[in-house]
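K.L.:
sequence? don't have it. structure:
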């Protein structure tokens, strides 16, 4: 029996470089499996895709190993924050008041 194939994307971005990988996966593939199949780490050496936080179109996926991907979705691999958002806001406010 033929499996239905879905065309999906995996995206990752650094401040100076971005990449979107398009791939075809079988229906029933999890969000996590899509990322593992993408080979996006070849463009970003050191990327720990196995432990990265994932989302779809800007919305975090709580259980990527359980959630199935749908046709046309873009999985986003999120980087760890380098600065606490509260601290960044405080820094911007301090600069504005000078």
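P.N.:
Perfect, I can see it now. As the structure is a prediction and not an experimental result, all values here were calculated from the model.

K.L.:
can we go C-alpha only for contacts and neighbour counts from here?
P.N.:
OK.

K.L.:
List the buried residues in the biggest helix by length in the chain.
P.N.:
Longest among the helix segments of the chain by residue count, using DSSP state H, is helix 85-96. Buried residues in helix 85-96, defined by neighbour count with 16 or more other Cα atoms under 10 Å: none.

K.L.:
other SSEs contacting it?
P.N.:
For helix 85-96, not one helix or strand is in contact under the criterion 3 or more Cα pairs under 8 Å, 6 or more residues apart in numbering; DSSP states H and E.

K.L.:
Second structure follows, compare the two:
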């Protein structure tokens, strides 16, 4: 069975993590995150509550990866998007 190459990414305002990995074909998103070392580098990541995705699209941890996928771990939102839009509209006088 051939290997696939993927990248695991996580970012905060004060740091960025990106690691290229070679995994066996059929590997899951969760396996990539665990083997990347990001959970050891950033211990405050909780996979049970963090959302994850591939190339900006939300996916589940059991998603099977394909060649050149970019696995992304998302941080929780700090502001409600609807409330932010309302504030901008009020500021513009709409």
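P.N.:
Sure, I can see it. Please read all numbers here as calculations on a predicted model, not as lab measurements.

K.L.:
Show me the contact partners of stretch 29-43 of the first structure.
P.N.:
10, 12, 19, 21-23, 25, 47-50, 54, 64-69, 75 (Cα atoms under 8 Å, 6 or more residues apart in numbering).

K.L.:
mind listing what's buried in it?
P.N.:
Buried residues in stretch 29-43 of the first structure (16+ other Cα under 10 Å): 29-35, 38, 40.

K.L.:
Secondary structure and distance to residue 60 of the first structure for these - can I get that in CSV?
P.N.:
Shown next, in CSV, are those (DSSP: H, G, I helix; E, B strand; the rest coil; distance: Cα to Cα, whole Å):
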residue, secondary structure, distance to residue 60 of the first structure
29, coil, 18
30, strand, 14
31, helix, 11
32, helix, 12
33, helix, 16
34, helix, 15
35, helix, 14
38, helix, 19
40, helix, 19
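
K.L.:
Out of the residues you listed, flag the one nearest to residue 6 of the first structure.
P.N.:
residue 29 (9.2 Å; Cα to Cα).

K.L.:
Just give me the match in the second structure for that closest one.
P.N.:
Residue pairing (TM-score structural alignment): residue 29 of the first structure is matched to residue 27 of the second structure.

K.L.:
sorry, back to before: quick one: the longest helix of the first structure aligns where in the second structure?
P.N.:
Going by TM-score structural alignment: helix 85-96 of the first structure matches residues 81-92.

K.L.:
all helices for the first structure, in order.
P.N.:
Going by DSSP H, the first structure shows helices at 31-38, 85-96.

K.L.:
Now the first one on the second structure. Mean distance?
P.N.:
Overlaying the second structure shows helix 31-38 of the first structure at a mean distance of 1.2 Å from the equivalent residues (mean Cα distance after the TM-score superposition for the first structure).
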